[in-house]
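In: My questions concern the predicted model and sequence given below.
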Amino acid sequence: MAEQVARVSTPYEEETLPPSPTLEAAEDVAADIGQLSVWRLMWRRFLRNRLAVAGSILLILLYILVIFADFFAPYDHLKVNEDYVLRAPQRLRFFDEEGNFHLRPFVYGTTTELDTHDLVWVHKDDPSQIYPIRFFVHGKPYKLLGLFETDIHLYGVDEPGTIFLLGTDRLGRDVFSRILFGGRVSLSVGLIGVTLTIIFGSILGTVSGYFGGIVDTVMQRIIELLMSFPDIALWAALAAALPHDMSTVTRFFFISIILSFIGWTGLARQVRAKVLAYREMDYTNAARAAGASHTRIILVHMLPNALSHIIVVATLAIPGMILAETALSFLGLGIQPPMVSWGTLLQDAQTVSVVVKNPWLMIPGAFVIVAVLCFNFVGDGFRDAADPFAI
């Protein structure tokens, strides 16, 4: 006789487990991400890179400083002051020699003594002269952004006091003011050079990869020929070929063209490799079968797909442009006086004796290092953000 065993239900079988909040959150995030465009996804990945974000903030600050250099600089970058030649940086103070606290920051005046050993004039702080720093002071008139007439500067001191936060050079010119105006050239050369590099590299690389055959062969041999030249020697030769009576603005644009003339080859080869893969894709074959022209296929299907890679390469190429301009100007083959760049400022620090006695003349090199590192951080951030396999 079959025994009927009563089935006892357990609480575990009667109750259904609640959905996991972690799983629901993951599904919501996945649904949210699925509705975002490629550019929004890249932006989210970029913001997760703290070094890239910090580099972007520093670059924005640098460009604000150089764009509004007339406002932030206390003096004209070409103003010669023979009374303060090679004056060491003046320190901002809140306490005087007697230990008294001042609400407004101030700098000491300057006394000049003759160094009988080296037979040079030495400038020292004079505690008996106190000059409070004032903000939004009147100074040399200028045109803000080349449009608005004004004479307001961010800070300054009453005459006969001076404020040289980063010291002066061998002609008594304010180093801080010259760094700000020099940054206009050094930072804009990178942008202009990279813009030309993008135009040359993306177009020629796309054409080479798309058409192939004899067109690809000729372009690749030209690229290999250009890449075989030593960079510094070729830059120096092309820069030296420019007429010496050329205006500073014209010379600036020619230097930018020279830098981009060399820099486009690497981008062209990378874009060519991308296009070689894109032209075999189904959407390219479908566009070709539908009767689309070569121009439409290149502009609509090839370049947009390679755009993220082009942006990454361009961002990483800007530091090379800045360093190249600095090297040319340092060697006297780039920007010429009275125009100023960070490279021309470093010409004053070419000898060891000058660096030892006047180390503040090396400060423009610190700005070059900061700008290059920031661009590298931003470029790495874009590269990681554009990676389709990034998590």
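Out: Okay, I see it.
In: only C-alpha atoms for contact and neighbour calcs from this point on.
Out: Will do.
In: Run a quick neighbour tally on residue 102.
Out: 12 (other CA atoms under 10 Å).
In: Okay, one more to line up with it:
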Amino acid sequence: MNTALSSKRHYVDPAPFDPGRTEPVGAESESFYRASSWQLMWWKFRRHKVAVAAAFVLLAFYLLVPFVEVVAPYNQTKRHGDFLYAPPQAIHLMHEGRFVGPFTYPYTYSFDLESFRRVYTPDRSKPQPIRFLCRGDAYQFWGMWEMNVHLVCPPEDGTMFLLGTDRLGRDLLSRIIYGARISLTIGIVGIAVSFALGLFFGGLAGYLGGWVDHVIQRMIEILRSLPELPLWLALSAALPANWSPILVFFGITIILGLLDWPGLARAVRSKLLSLREEDFVKAAELMGASKQRIIARHLIPNFMSHLIASATLSIPSMILGETALSFLGLGLRPPVTSWGVLLNEAQNLAAVQLHPWLLFPMVPVVIVVLAFNFMGDGLRDAADPYH
């Protein structure tokens, strides 16, 4: 028996720690027990392949946000009077058996007197090559520098409407790309407001208890009992009509943040109720640490991973809230461009029946919401010490 223990003591496994194994041994056991909670969370998160893929999708979307003017082929406000409600143009590589590269066929249109619609027909005798890293429509990069460089440009004297155009002849793909900046940012800013309120009120309720806990819990119950969508509509309708688009943006963000914090506050409260009786909290109190320091430096960091997972799962509700309000005409309004504002044009069922590409702004909303949910599930499982 002593020999077996001795051989086990001197056994060294040269392989690094594999998070897929439940019982680390040898050198990997040492790395496991020396790892911080963030390292353990990362090792478990890597095993969740769907969550990792969703994280890469979200990373691609958020990397797009600072460079929407460069990526979009057209300026979001540019109108093409000859191409109202033009259907999506296809990208081709071969023309009459010869490789030309990415190109589009130009549209010719005629007016149908029976249906009172424009009928667009591609002219397959004139391939128009698409340009890359080229000069196109001018724009204000980050609102500071006048630039005209684009990643992809339409053909010279041609068009490239990959997702079609709207009622004013504006390229829908370019407007979806521009809308990503507002729709994705509003979720992050809104969760920051919700996060701050949830940590503050949940921390007070969980650590102080007593009458403070009762008051905060009754306030949360009142907020949770109110119908969410009518409350959103009422608060959004209360915003002054003469506000600038920036003020409306921050107003909608604050509304979404104010209505989302109760769930996070309850999670913080329940965690603090269990942690405030721990020995390290008693030791901090005996050393004279203030309540604010104990909450901010000792309690909240112990379950920050859980908070991050909860916040990640809350961002989709922010994005859907902005989309719903803008779709109903009570959220962001033109000239601001967001995915909800773009979907506002799809309210008319007759227009959707005739021009189904107006529903394309719904696609990025679905992708982003699903990606956040998948990544949030992975983070929640990784942050759970019993998973």
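Out: Yes, it's here. Quantities reported herein were computed from a predicted structural model and do not represent experimental measurements.
In: Residue 136 of the second structure - that's part of a strand, no?
Out: Yes. Counting by DSSP: H, G, I helix; E, B strand; the rest coil, residue 136 of the second structure is located in a strand.
In: Now check the first structure for the residue matching it.
Out: Alignment note (TM-score structural alignment): residue 136 of the second structure maps to residue 139 of the first structure.
In: Could you look up the SS state of the nearest residue to that match once chain neighbours are set aside?
Out: Distance criterion CA to CA, 6 or more residues apart in numbering; nearest residue to residue 139 of the first structure, sequence neighbours excluded, is residue 151 at 5.3 Å. Following three-state DSSP, residue 151 of the first structure is assigned to strand.
In: Need the counterpart of residue 151 of the first structure in the second structure.
Out: Using TM-score structural alignment, residue 151 of the first structure pairs with residue 148 in the second structure.
In: which residues sit in contact with that match?
Out: Residue 148 of the second structure makes contacts with 135, 136, 137, 138, 139, as judged by CA atoms under 8 Å, 6 or more residues apart in numbering.
In: go again using 10 Å as the cut-off
Out: For residue 148 of the second structure, the contacting residues are 69, 70, 75, 134, 135, 136, 137, 138, 139, 140, 141, by CA atoms under 10 Å, 6 or more residues apart in numbering.
In: Next up, the contacts around the corresponding residue of the first structure for residue 289 of the second structure.
Out: If you follow residue 289 of the second structure across to the first structure using TM-score structural alignment, you land on residue 292. By CA under 10 Å, 6+ apart, the contact set of residue 292 of the first structure is 284, 285, 286, 298.
In: how about residue 292 of the first structure, secondary structure?
Out: coil.
In: Would you check that residue 324 of the first structure makes contact with residue 259?
Out: Yes. In this structure, residue 324 of the first structure is within contact of residue 259 by CA atoms under 10 Å, at 7.4 Å.
In: Which of the contacts of residue 148 of the second structure are retained in the first structure?
Out: Checked against the first structure using both residues aligned by TM-score structural alignment, their matches' CA atoms under 10 Å, the contacts of residue 148 of the second structure keep these contacts: 69, 70, 134, 135, 136, 137, 138, 139, 140, 141.
In: what's around the first one, how many residues?
Out: Residue 69 of the second structure: 26 surrounding residues under other CA under 10 Å.
In: can you tell me the mean distance of the helix or strand encompassing it from the first structure after alignment?
Out: Secondary structure assignment for residue 69 of the second structure, by DSSP states H and E: helix 68-71. Superposing on the first structure places helix 68-71 of the second structure at an average distance of 0.6 Å from its equivalents, by mean CA distance after the TM-score superposition for the first structure.
In: Residues contacting that helix, please?
Out: 64-65, 75-76, 133-142, 147-153, 174-181.
In: if I look at the corresponding residue of the second structure for residue 127 of the first structure, how far off is residue 235 of the second structure?
Out: When the second structure is aligned by TM-score structural alignment, the residue opposite residue 127 of the first structure is residue 124. Residue 124 of the second structure sits 53 Å away from residue 235 of the second structure, going by CA to CA, to the nearest Å.
In: all helices of the stretch 101-250 of the second structure, in order?
Out: All helices of the stretch 101-250 of the second structure, identified by DSSP state H, counting those that start in this stretch, fall at 172-208, 210-225, 228-237, 245-275.
In: Out of those helices, flag the one nearest residue 336 of the second structure.
Out: With distances scored as CA to CA, the stretch of these nearest to residue 336 of the second structure is helix 245-275 (6.3 Å).
In: so that closest one aligns onto which residues of the first structure?
Out: Against the first structure, helix 245-275 of the second structure falls on residues 248-278 (TM-score structural alignment).
In: Stretch 330-344 of the second structure now?
Out: With TM-score structural alignment as the criterion, stretch 330-344 of the second structure aligns to 333-347.
In: give me every residue that touches the nearest residue to residue 130 of the first structure once chain neighbours are set aside.
Out: Nearest in space to residue 130 of the first structure, with sequence neighbours left out and distances taken as CA to CA, 6+ apart, is residue 108 at 4.9 Å. For residue 108 of the first structure, the contact set (CA under 10 Å, 6+ apart) comprises 90-93, 96, 124-132, 161-163.
In: Just tell me what residue 108 of the first structure corresponds to in the second structure.
Out: Per TM-score structural alignment, the equivalent position to residue 108 of the first structure in the second structure is residue 105.
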